[in-house]
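Undergrad: Predicted model and sequence below, questions to follow.
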Amino acid sequence: MTDAAIELDDRYVAHNYSPLPVVAASAQGAWITDVQGRRYLDCLAAYSAVNFGHRNPEITATAHAQLDALTLVSRAFHSDRLGPFCQALAELCGKDMVLPMNSGAEAVESGIKVARKWGTDVKGVPAGMANIVVAQNNFHGRTISIVSFSNDEVARRGFGPFTPGFRPVPFGDADAVAAAIDEHTVAVLLEPIQGEAGIIVPREDYLPRVREICTERNVLMIADEIQSGLARTGRTFACEHWGVVPDIYLLGKALGGGVVPLSAVVADRGVLGVLHPGEHGSTFGGNPLAAAIGGTVVAMLQRGEFQARSTELGERLHARLRALIGRGVVAVRGMGLWAGVDVDPRIGTGKQISLRLAERGVLVKDTQGSTLRFAPPLVITAEEIDWAVGQFAYVLAETGSHLTDT
């Protein structure tokens, strides 16, 4: 069954991904079961989209109930689910308004549009002159506008011409941010912790200084918390680790509870209030099914238990991974249940190590050549963390020994 499913994918599914040869058939909590009945500990959680575990009982109960009531009316009509969800999410963020969308990339695109409109209507930037400062090595999605300010050549090659209006500067360099801002700058767009770049955590003064610069220069600070937010790092938002509140939150992935695509732009009325009917929209954005699920996700976050689990279990994960430094691991970075692990390239590439781990029942994904990302669902247990890192240690030792012997 595994080979047949993979062959069908290879034949009929566009080759824009290179997945591991695991064919998932069901999942529960932190575990995925393949079509042959083999179980795997999920240490990727769909890039943080499954923060609360596969088929979380609270979330699936909400989904089942809403499926029996109402799923979609488009924004042509009101629904009884949208307002309560947006109120709860706005309050969670400490903001006034929510623009609901679907995918994370849509949230980023929407945030860019809102910032440009705010620049024109509020700041007084001449039409068509707005620019946005972004960080190098970012990952905000793969739409044309977003890859226009990416320096990932795989994401860019062959897709030009690109959208103008972006100024990339080194991540972690607040002075470079300040130098890139001029009278036409409307926003600084950043991931508080860069995910696809390898879970890169900035120095302590970086985000506070960016916040100060944005305030001083009348520029919006936009935090892309699509991967880092919603309890992944031990706080509701990663920005909280530095005491920073952005002007705009971009949210997604875990907001849909691992059930539906759901994203959002969250900001105060003075920012999101620049949008008027017809200027932006989405047929599925804010649909009743997604809004109901999002409301349950927000309620779960308000209890604080997932933030606490991420903090406590994250300390365990990082301690176990750091113990492997010098034994095939070069460096470990991250916060909460989110770790970027640099493997000694003499042992193998990140993809090779991911394949060996999958053979031993642990699912991770590589990035940046020799970096692995560990981001399990927040329902993982201490014993499961120990087992996963134990399998990792075994693979490192086995692979390193094999290379030495040859």
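TA: Received, thanks.
Undergrad: rest of the way, CA atoms for contacts and neighbours
TA: OK.
Undergrad: What sits closest to residue 185 if chain neighbours are left out?
TA: Leaving aside its sequence neighbours, residue 185 sits nearest to residue 131 (Cα to Cα, 6 or more residues apart in numbering; 4.7 Å).
Undergrad: Neighbours of the one you found, how many?
TA: 24 (other Cα atoms under 10 Å).
Undergrad: Then residue 11?
TA: For residue 11, the neighbour count with other Cα under 10 Å is 10.
Undergrad: is it fair to say it lies in a helix?
TA: Yes. Using DSSP: H, G, I helix; E, B strand; the rest coil, the assignment for residue 11 is a helix.
Undergrad: what about it, distance to residue 24?
TA: Computed as Cα to Cα, to the nearest Å, the residue 11 to residue 24 distance reads 18 Å.
Undergrad: here comes the other one, which I'd like you to weigh against the first:
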Amino acid sequence: MELKRVVVTGLGALTPIGNTTQEFWEGLINGVSGAGPITGFDTEKFKTKFACELKNFNAEDHLDKKEARKLDPFVQYALVSTAEAVKDGGYDWEKIDTNRVGVIWGSGIGGFKTFQEEMKNFFLGDGTPRINPFFIPKVIIDIAPGHISMKYGLRGPNFSTVSACASATNAMIDAFNYIRLDIADIIISGGSEAIINEAGIGGFNAMHALSTRNDDPKTASRPFDKDREGFVAGEGAGTIILEELEHAKARGAKIYAEIVGGGMSADANHITAPHPQGLGARLVMANALRDAKLTTADIDYINVHGTSTPLGDVSESRAIVDLFGEDAYKLNISSTKSMTGHLLGAAGAIEAIATILAVKNDIVPPTINHFTDDPEFDPKLNFTFNKAQKRVIRAAQSNTFGFGGHNASVIFKKYEG
């Protein structure tokens, strides 16, 4: 069978550098850091005292007060970013066959805040299990797409993908495949995460994964810098609505870009450390290119995973050089985590939005906070340090890699009718 073409027709973003897609994009191209002291809990006894929190966000400004209380923040974020994307795409659900509209949503951890609060109540009590009846429905990851489907009456494929920091990208790949295989016409995809709490920060501190640059939070996320020493935690959500091309054209939809390929692989190396030579990263990019029927010469920009960790950044850069060869030196590369921090399971969603808008606007967001070159990195690579760069972007790739060795990569290109 001939595969359907799939395009992006709606975007929504709730991020540490902007609570809408437009604010997020402006923050990216202007090199804004979303990091600052944590305000959600007392960090006095924590090694890391900062993160990339949402700013000026109150769920009750967007959701019914009673409804909001029944939802973990990761679900609140999902609903808010999706509401923006639905409005952006102009979907009139009364004129669309909602039996062929699905929701595929990613999260790495889900209702972490709810779990922490319920366990705290239990262990600080007398041992009687006085558990909130909404505990389980607030915690489980698949509840996010469930709520989205119920809000809009969407009866198509509905489930969650869980692959740590690759979760949202896996959701997009699944959505892409269901549409091009003619199982659905529209799928709301994306991811959300809410882990800036005692359990989240404490847990990642225990792994020595987070930056502890408490004296200078705004420059703590330093991908590809010699003095990088850990990632900065972020929170929020991103929604990417994918649609079959002819369906989009028939309703006169605005088209941001075309999604043309998705790749997946495993490192098969270590629970947290990437393969030192980037074998899994190389394979996932190659798989995405093959799926897209593109060559390395066709890619102009890669939004890399680039977490600002000593091992991860080196592994990914080696994979790019190994796969792309001489074409690697014609690329722009950037890590938008330098600005947003690492949104874990939602990272792939907001980074896909950054990649889509880079293709649409021919602007590469920068990798900020670069101060010192590291000889571990090929000096001929263009990491787009500190300042956005204008260039024609025909096609761009977005990489996300997760604990457990999960790798996912998607490719977007300029839409040509």
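TA: Arrived safely, thanks for sending. Since this is a predicted model, take the numbers as computed values, not measurements.
Undergrad: Report the TM-score for the pair.
TA: Superposed pair, TM-score by TM-score structural alignment, normalised by the length of the first structure: 0.27. Supporting alignment: 187 aligned residues with a Cα RMSD of 7.2 Å.
Undergrad: didn't residue 100 of the first structure look like it was pressed against residue 267?
TA: No. Using Cα atoms under 8 Å, residue 100 of the first structure is not in contact with residue 267; the gap is 11.6 Å.
Undergrad: Give the full set of residues in contact with the nearest residue to residue 288 of the second structure once chain neighbours are set aside.
TA: Using Cα to Cα, 6+ apart and skipping the chain neighbours, the partner closest in space to residue 288 of the second structure is residue 263 (3.9 Å). Contact analysis of residue 263 of the second structure by Cα atoms under 8 Å, 6 or more residues apart in numbering lists 173, 284-289, 291, 408-410.
Undergrad: Can you say which of the residues you listed are buried?
TA: Buried members of those, scored by 16 or more other Cα atoms under 10 Å, are 173, 284-289, 408-410.
Undergrad: Which of those residues fall within helices?
TA: Residues of those located in helices (DSSP state H): 173, 284-289.
Undergrad: Show me where the stretch 251-400 of the first structure has its strands.
TA: Using DSSP state E, counting those that start in this stretch, the strands of the stretch 251-400 of the first structure run over residues 263-267, 329-334, 339-343, 362-363, 365-367, 371-374.
Undergrad: can you redo those as a markdown table with distance to residue 312 of the first structure and mean neighbour count?
TA: Below are the strands of the stretch 251-400 of the first structure laid out as a markdown table (distance: least, Cα to Cα, whole Å; neighbours: other Cα atoms under 10 Å):
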| stretch | distance to residue 312 of the first structure | mean neighbour count |
| --- | --- | --- |
| strand 263-267 | 27 | 28 |
| strand 329-334 | 14 | 19 |
| strand 339-343 | 14 | 25 |
| strand 362-363 | 21 | 24 |
| strand 365-367 | 23 | 21 |
| strand 371-374 | 15 | 27 |
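Undergrad: residues near residue 134 of the first structure, how many?
TA: 23.
Undergrad: Please identify the next secondary structure element, helix or strand, after the helix or strand hosting it.
TA: Per DSSP states H and E, residue 134 of the first structure falls inside strand 131-135. Once strand 131-135 of the first structure ends, the next helix or strand along the chain (criterion: DSSP H and E) is helix 144-147.
Undergrad: and the helix or strand just after that following helix, what other elements does it pack with?
TA: Scanning forward in sequence from helix 144-147 of the first structure by DSSP H and E, the next helix or strand is helix 153-156. The contact analysis (3 or more Cα pairs under 8 Å, 6 or more residues apart in numbering; DSSP states H and E) places helix 153-156 of the first structure against no helix or strand.
Undergrad: Please spell out which residues along helix 153-156 of the first structure are buried.
TA: Neighbour-count burial for helix 153-156 of the first structure [16+ other Cα under 10 Å]: 155-156.
Undergrad: what sits against residue 292 of the second structure?
TA: For residue 292 of the second structure, counting by Cα under 8 Å, 6+ apart, the contacting residues are 260-262, 411.
Undergrad: need the longest helix for the second structure.
TA: helix 73-89.
Undergrad: and the residue nearest to residue 288 of the second structure, that's in a strand?
TA: Yes. Under three-state DSSP, residue 263 of the second structure falls within a strand.
Undergrad: Contact partners for the closest residue to residue 295 of the first structure other than its chain neighbours?
TA: Excluding its sequence neighbours, the residue lying closest to residue 295 of the first structure (Cα to Cα, 6+ apart) is residue 85, at 4.7 Å. By Cα under 8 Å, 6+ apart, residue 85 of the first structure lies in contact with 291-292, 294-295.
Undergrad: Show me those that map onto helices.
TA: 291-292, 294-295.
Undergrad: residue ranges of the strands in the stretch 1-150 of the second structure, please?
TA: Counting by DSSP E, counting those that start in this stretch, the strands of the stretch 1-150 of the second structure are 6-14, 36-37, 50-51, 101-106.
Undergrad: With mean neighbour count as extra columns, can I get those strands in a markdown table?
TA: Below are the strands of the stretch 1-150 of the second structure laid out as a markdown table (neighbours: other Cα atoms under 10 Å):
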| stretch | mean neighbour count |
| --- | --- |
| strand 6-14 | 28 |
| strand 36-37 | 18 |
| strand 50-51 | 29 |
| strand 101-106 | 30 |
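Undergrad: could you dump these to CSV with distance to residue 78 of the second structure?
TA: Below are those laid out as CSV (distance: least, Cα to Cα, whole Å):
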stretch, distance to residue 78 of the second structure
strand 6-14, 9
strand 36-37, 23
strand 50-51, 20
strand 101-106, 9
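Undergrad: so which of the ones you listed gets nearest residue 390 of the second structure?
TA: Closest to residue 390 of the second structure of the strands of the stretch 1-150 of the second structure, according to Cα to Cα: strand 6-14, at 22.0 Å.
Undergrad: what angle separates the closest one from helix 73-89?
TA: 130 degrees (axes from the mean of the first three to the mean of the last three Cα atoms, to 10 degrees).
Undergrad: I'd like to know which elements strand 6-14 of the second structure is packed against.
TA: Strand 6-14 of the second structure makes packing contacts with helix 21-29, helix 73-89, helix 167-180, strand 236-244, helix 245-250, strand 257-266, helix 347-361 when contacts are defined by 3+ Cα pairs under 8 Å, 6+ apart.
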